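Student: fold the following and give me the result.
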Amino acid sequence: MPDLAVLFDGLLKTAVDPKVVAEIARIADIDTALVAQPRELRLVADRQIKELLPSQGLRGIPDAGASAGGVFRANPALNLRSSTDRQEQVDD
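Tutor: Sure thing, here's the model as predicted:
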């Protein structure tokens, strides 16, 4: 799936979109400044992750079994509202 990075970027961009943040703040009855950036992104697929990722640069772990998902932790030093920082997060 060559657009997996685009999917991650879109999900992160949506999570920090001012309209989404404002709605989360409204529901929680808090100020928008208190709505934190996502700390992790959970991916669950309907097939093995190895089928979704480009294989160059990746090595299989012997006897590790199949995986259909993962938890991708955010780097708290990055501002996901910044397209440059968000791209760095996606690349990581």
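Student: going by C-alpha atoms from here, please, whenever you check contacts or count neighbours.
Tutor: Noted.
Student: residue 20 contacts residue 13, doesn't it?
Tutor: No: between residue 20 and residue 13 there is no contact under C-alpha atoms under 8 Å: 9.9 Å.
Student: before we go on, could you also do this sequence so I can check it against the first one:
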Amino acid sequence: MNRNQSLLVAIGIIGSGAKLAKLLGVSRAAISCAVCGRMPVPKSWCPVIELETKGQVKCEDLLPGIDWSIFRNLPKTKETHPEGGNCVA
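Tutor: Model (predicted):
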């Protein structure tokens, strides 16, 4: 299994895997599984990590197989979706 170097960089910037887990609302075990390559980094983590690292770790670094330009071109709103997460209108 390949270690996710970009995720390791993000952890270093944020301070710890525990802090990243708290920011993402996941367990430390989930972070560990993603770092060690036992599971892919979930798409939903990527924008949060990019934001929390102030762009030092980009979505493209974490999941290069996705066309993140589509995400980047969506208008940003502060509305919240009833099922959680942010709405884009």
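Student: mind telling me the TM-score for this superposition?
Tutor: The TM-score (TM-score structural alignment, normalised by the length of the second structure) is 0.27; 41 aligned residues with a C-alpha RMSD of 4.1 Å.
Student: tell me which of residue 20 and residue 13 of the first structure has more neighbours.
Tutor: residue 13 (17 against 14; other C-alpha atoms under 10 Å).
Student: so how far is residue 27 of the first structure from that one?
Tutor: 20 Å (C-alpha to C-alpha, to the nearest Å).
Student: try residue 8 of the first structure
Tutor: 25 Å.
Student: now do residue 87 of the first structure
Tutor: 29 Å.
Student: show me which of those two is the more surrounded one.
Tutor: residue 87 (17 against 9).
Student: which strand or helix spans the more buried one?
Tutor: helix 83-91 (DSSP states H and E).
Student: which of the residues in that helix are buried?
Tutor: 86, 87, 89, 90 (16 or more other C-alpha atoms under 10 Å).
Student: having no further points to raise, I will conclude here.
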